[in-house]
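1. Give the three-dimensional model of this entry:
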Amino acid sequence: MQSPKFKFIRDELDAAFSASKLTEEWKKRVRYQIRKQLVFDPIEYRDYNDKLSSIVRAVRKQILGGIYEVRPAKRYLAEKSRGLCRQMTLVHPVDLLVLERLSRSVYFELKSKAPSKSAFFEPDDGKFIKGINQAEVKYGSFESWKRFQGAVFGFANENKYIVVTDVANFYDFINFQHLRNIVSSLADIRESLLDLLIYVLNKLTWTPDFMPLTQIGMPQIETSATRVLANAMLYEVDKVCEHSAVSNYARFMDDMDIGVETIADAKKIVRDVDLTLQSRQLRLNASKTRILTQKEAYTHFCIDENFHLARLERVIGAKKSSAAGNILLKTYEAWMARDEGPSPGKSSPFHHGNGSKIHKYILGLLYQTETRVPDDDLLWLIRNKPDMRSTAFRYLSYSNNIGTAAFEVLSLLSEGIFVDDASLVDLTGFLLHSRIPKTRKIKIKLQQAIQIIEYSGDLGLHCAIFLSIKFSDLGELQSVIQRHKERIANDYWLARAAAGAIPRFIHSKDSFSGFHDLISELQNEEAQNVARYLLDISEMGSIPQSLKLYLNAPNSSYPQNIYFPKVIILLAACKNAEWKKLLPNIHKTHVALRADPFFKDMGF
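-> Got it, this is the predicted structure:
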């Protein structure tokens, strides 16, 4: 029940959540951003695109009726180092739409009120940038990140000392009352929208064990919505630095670099920034706060290495010549400075402050030129460097000896190396997108991995379902879902993943009805939606042009030029009696469907 005053704020909500604004928000940002969340959807939320009008109507009805409720979010862990994990949040697409609309409604005003042009964060538009893996950018748009890097590199030439620092556990300690005060002081935003914003954020925060809400802790989501708000929390720091005796200042979210001329000036600005943060119940990260000399700054920021790679990148351009690859490989080996084995030696620049960025940079250029580093180097990173793990998995999938590489990675899983959810998802992505040989040894190892992963939390089960879709026979696949039927029935992401297996069973006389009944027994609307979408594709007489374009487009950022959810949709299409007429060139476009032995066994 709403209070009598709700009728007076309905017009404000109606204006902010108009059908046109919600539709634009989805098409321009949200539908791209949900694809960047950690777990992938079996049909890439294409059913949401198809029924967008009804979703928008439902959202408006809930908000304008005062009955909108945030759906349960999913928590997952991403290891930073030594078992310490960052807690991340998966958000239901509808809630992400609402949050993005609220964030976007204040973004331009917040940007116009920014006290410094040296704060370089800007939200990305959700779209993928050709040639850039967004995972390599900490957050925000790639262009704003590049401008930040360029500004910082200039400090070492201009200042005797550089302060390098960031905020300790920034997101975890953002106080929503402080956030509300800051946003309301900067933007002309109605109280009703602020109320809704804080309501959504509170519902997305982690409150375990029936503990009360604390109004502290910004949820970390792979989207720009919360980052726009978090960025405004540091405007006061920007103002302090702009009005202090500092020569240069640059900030990208909570990473700050400040150029000064004396040690005394460095200490003063560290003190003032920390006190400013304390007024908002935040603190600088003591372990990461450093005062560097000009020489130390050159080493910390890997400036020489950055400029060297930038020159090589310009020379390479769009060309992928073997000569360029050889130059890069020689540079890589020189920078590895190996003492022995696959690990970087003690003198390697990869150990410096920004060493991991340089490591990712050169690996990206190497693989653009189709040049490979030793598999053992990547396996060492997977085992020992959590911050490089995702990058190493991605490039290991291009191995010339993928069977051995896959076996080694699966052995790491058995050893218990992976203590977080994100690593399991990276491992799953590696296995799904690599062309792994079908040997008895590998098949046994894969089934053992599925048995381990399916009991490793909800995200582990999500991974196990997708691995089973590719690598298991129909009986094993159905058994995984049957064993966890109750968990799947009550979980948005698991239910959609389970229903994504249905193309494997189409036209299987002995198995289809049993699996279809299993999906029906879940009594989960999302599972029904995914199953219906895939079954419709297997029965339709003609394919809509937008779907045809999607199915025929290669995914060049993956080793076999195809993304696994597209494989699932194509499998449904190839179960259509008219598939040769509907998609006549599909096997020429996507050679992997028959070249990958496990894809072929799925039904291609």
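
2. all contacts plus neighbour counts: C-alpha atoms, from now on.
-> Will do.

3. Spit out the contact partners of the closest residue to Asp596 other than its chain neighbours.
-> Leaving out its chain neighbours, the residue that sits closest to Asp596 by C-alpha to C-alpha, 6 or more residues apart in numbering is Arg435, at 5.3 Å. Neighbouring residues of Arg435 by C-alpha atoms under 8 Å, 6 or more residues apart in numbering: 402, 560, 596-597.

4. Put together TSV for these, with neighbour count and distance to Ile258 on each row.
-> As requested, the contacts of Arg435 are arranged in TSV below (neighbours: other C-alpha atoms under 10 Å; distance: C-alpha to C-alpha, whole Å):
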residue	neighbour count	distance to Ile258
Ile402	18	45
Gln560	21	44
Asp596	18	52
Pro597	17	55
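
5. Among those residues, name the ones in helices.
-> Cross-referencing the contacts of Arg435 against helices under DSSP state H gives 402, 597.

6. sorry, back to before: which secondary structure state is assigned to the residue nearest to Asp596?
-> Per DSSP: H, G, I helix; E, B strand; the rest coil, the secondary structure class of Arg435 is coil.

7. again with Ala78
-> Once three-state DSSP is applied, Ala78 turns out strand.

8. Wait, it touches Thr89, no?
-> No: proximity of Ala78 to Thr89 does not meet the contact threshold set by C-alpha atoms under 8 Å, at 10.5 Å.

9. Okay, helices next: where are they in the stretch 301-450 of the chain?
-> 303-316, 322-336, 355-368, 375-384, 386-396, 402-415, 421-433, 440-453 (DSSP state H, counting those that start in this stretch).

10. so who does Glu79 touch?
-> Glu79 neighbours (C-alpha under 8 Å, 6+ apart): 85-86, 386-387, 419-420, 422-423.

11. Could you write me a ChimeraX select line covering just the buried ones among the residues you listed?
-> Here is the ChimeraX selection string for the buried members of the contacts of Glu79, based on 16 or more other C-alpha atoms under 10 Å:
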select :85,86,386,419,420,422,423
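
12. Tell me how far the closest residue to Asn306 other than its chain neighbours lies from His352.
-> Leaving out its chain neighbours, the residue that sits closest to Asn306 by C-alpha to C-alpha, 6+ apart is Ile358, at 6.8 Å. Note on Ile358: its distance to His352, by C-alpha to C-alpha, to the nearest Å, is 9 Å.

13. want to put them side by side, so please do this one too:
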Amino acid sequence: MEQRSQKNYARFMDDIDAGVDTIEDAKKLLRDTDLVLQSRSLRLNAGKTRILTAKEAYSHFRVRDNRFLEQLEARLLAMTSAGESIEAKIKKVSHVFEELYKRGYFKVGNGEKIVKRLIGIYNRFSARIPDILFEYFMSLHPNLRDSALRNVGICGVRKVDFDRIKAVFERGLVCDDYFRLILAKRLVEAKIEYDGTEAGSLKAILTYFPKDDFCSVYAAIWILSRFGLAKTIFKFLEETEFVWTNDESLSRLVAGMWPRLRENKEEFPKYYIYLGERLLPSGVELLEFHKELEGEAVKYKRIKSVIGAKNDSVPLKCTHEKMLVLQSVLRSAEIAEGDKAKLTKTHSYIMSEKSYSAGGVI
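-> Got it, this is the predicted structure:
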């Protein structure tokens, strides 16, 4: 590859783009690459392999669009650095974005990658993509769902967003478990705009997570670990016991929910016995880790620097995983009140979030 293209190539994962001077060189490059792949029991994907002229490549790789996005991002950054409002600029970009999408502008070449990059710019500046585009991406573009879900998670998931997510299931547009896993990840890290309807929305979505399927159970448990009340979580664990008691990764996930189960002061001793009798070894180890955090300052000191740091890259400024550990730490009578106060102040944003402060919403 380096020899044929004179190092004029780029590779990301299983995608390779290379530039050569002639059609003949391009054919030789494809031949040699395919031969190397065959020696490793692989083949080029003929349906995705193309030889382009320089003009076609310029269009396919969206060179002009990428330059525009670079300029747009730089302009928005300059405006925010100067304390200027970017609302009007974002509104104008959104109008153009929506119109170009409706005209099918992003259907050819690397159009989808341009959309992902543009959504990334919206995310960087905490700007919401147009509602109609979120609906289109959820319904028509499985490859864009993750980017779109991250955007609404940053800006705040509303009832209308929950409804559009639910519609994806209702219309039979989920063909594998990947969407459930991505949805769980994005909902658990998201800001939620609470209006009293979120519990019903979450319950409705969870009905589309089969209780006899590994990935669905994994995703549902993760969602419940943030939004579920202790009784709701325990009921789900009982209903799916035959799934999670036979897998180490699920066992650890269940054990990690202990801080949420612990919030039921009357029932938690029963929960502890239940988990202790059913968790696999790695799950028992994690359960005991949380129990020790509740009673030993030594355990806390080992993770103090990690748990005391913010996570500015996620919407709530603290990961859900860290928040679960933090809940165990704050229950400890052995940890200095000053340390607890500092942790509470550092993570005040996530701790004031309703699903945590109220011990769950469903």
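
14. one step back: kindly present the contacts of Glu79 of the first structure as CSV, with separate columns for distance to Phe466 of the first structure.
-> Compiled in CSV, these are given as follows (distance: C-alpha to C-alpha, whole Å):
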residue, distance to Phe466 of the first structure
Cys85, 24
Arg86, 24
Pro386, 23
Asp387, 24
Val419, 20
Asp420, 18
Ala422, 15
Ser423, 15
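
15. For Asp272 of the first structure, state which of the contacts of Glu79 of the first structure is nearest.
-> Arg86 (27.7 Å; C-alpha to C-alpha).

16. Checking that closest one next. Helix, strand or coil?
-> strand.

17. Quick one: residues contacting it.
-> Counting by C-alpha under 8 Å, 6+ apart, Arg86 of the first structure touches 77-80.

18. for Val284 of the second structure, same thing?
-> Per C-alpha under 8 Å, 6+ apart, neighbours of Val284 of the second structure: 252, 255, 275-276.

19. Out of these, who's the most crowded?
-> Ala255 (25 neighbours; other C-alpha atoms under 10 Å).

20. Just tell me what that one corresponds to in the first structure.
-> Using TM-score structural alignment as the criterion, Ala255 of the second structure maps onto Ala499 of the first structure.

21. could you measure its match against Thr439 of the first structure, distance?
-> 28 Å.

22. now do Asn552 of the first structure
-> In terms of C-alpha to C-alpha, Asn552 of the first structure sits 30 Å off from Thr439 of the first structure.

23. which residue in the second structure lines up with Lys146 of the first structure?
-> For Lys146 of the first structure, no residue is aligned by TM-score structural alignment.

24. same deal with Lys111 of the first structure?
-> So, by TM-score structural alignment, Lys111 of the first structure is left unmatched.

25. In which helix or strand does Lys111 of the first structure reside?
-> Using DSSP states H and E, Lys111 of the first structure maps to helix 93-112.

26. just how off-centre is that helix within its chain?
-> 19 Å (C-alpha atoms, centre = their mean, to the nearest Å).

27. coming back round to it: could the contacts of Arg435 of the first structure be laid out in CSV, adding distance to Thr371 of the first structure?
-> Shown next, in CSV, are these (distance: C-alpha to C-alpha, whole Å):
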residue, distance to Thr371 of the first structure
Ile402, 15
Gln560, 16
Asp596, 22
Pro597, 25
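
28. Which of the contacts of Arg435 of the first structure sits closest to Asp50 of the first structure?
-> For the contacts of Arg435 of the first structure, the nearest to Asp50 of the first structure is Gln560 (27.7 Å; C-alpha to C-alpha).

29. ok, so what distance separates the closest one from Thr589 of the first structure?
-> For Gln560 of the first structure, the distance to Thr589 of the first structure - C-alpha to C-alpha - is 11 Å.

30. likewise Asp238 of the first structure?
-> Taking C-alpha to C-alpha, one finds Asp238 of the first structure at 51 Å from Thr589 of the first structure.

31. so the residue in the second structure sticking out farthest from the centre is in which element?
-> Relative to the centre of the second structure, and counting by C-alpha atoms, centre = their mean, the farthest-placed residue is Glu24 at 43.7 Å. For Glu24 of the second structure, the enclosing helix or strand under DSSP H and E is helix 23-38.

32. in that helix, what's buried?
-> For helix 23-38 of the second structure, using 16+ other C-alpha under 10 Å, the buried residues are 26, 29-30, 34.

33. repeat for stretch 538-546 of the first structure
-> Ser538.

34. what's the neighbour count on the residue nearest to Asn306 of the first structure?
-> With other C-alpha under 10 Å as criterion, Ile358 of the first structure counts 22.

35. Isn't Met540 of the first structure up against Cys574?
-> No: Met540 of the first structure is beyond contact range of Cys574, at 11.4 Å (criterion: C-alpha under 8 Å).

36. Can you tell me how far the counterpart of Leu570 of the first structure in the second structure is from Ser249 of the second structure?
-> When the second structure is aligned by TM-score structural alignment, the residue opposite Leu570 of the first structure is Leu326. Distance from Leu326 of the second structure to Ser249 of the second structure, counting by C-alpha to C-alpha: 21 Å.

37. Please apply the same query to Tyr271 of the second structure.
-> For Tyr271 of the second structure, the distance to Ser249 of the second structure - C-alpha to C-alpha - is 19 Å.

38. Then Asp34 of the second structure?
-> Asp34 of the second structure is 38 Å from Ser249 of the second structure, by C-alpha to C-alpha.

39. Could you do Lys28 of the second structure as well?
-> For Lys28 of the second structure, the distance to Ser249 of the second structure - C-alpha to C-alpha - is 47 Å.

40. before we move on, what about Glu296 of the second structure?
-> Glu296 of the second structure is 26 Å from Ser249 of the second structure, where distance means C-alpha to C-alpha.

41. For the stretch 451-600 of the first structure, which segments count as helices?
-> For the stretch 451-600 of the first structure, applying DSSP H, counting those that start in this stretch gives helices covering 457-471, 474-483, 485-489, 492-499, 512-521, 525-539, 545-552, 564-574, 579-582, 586-589, 592-595, 597-603.
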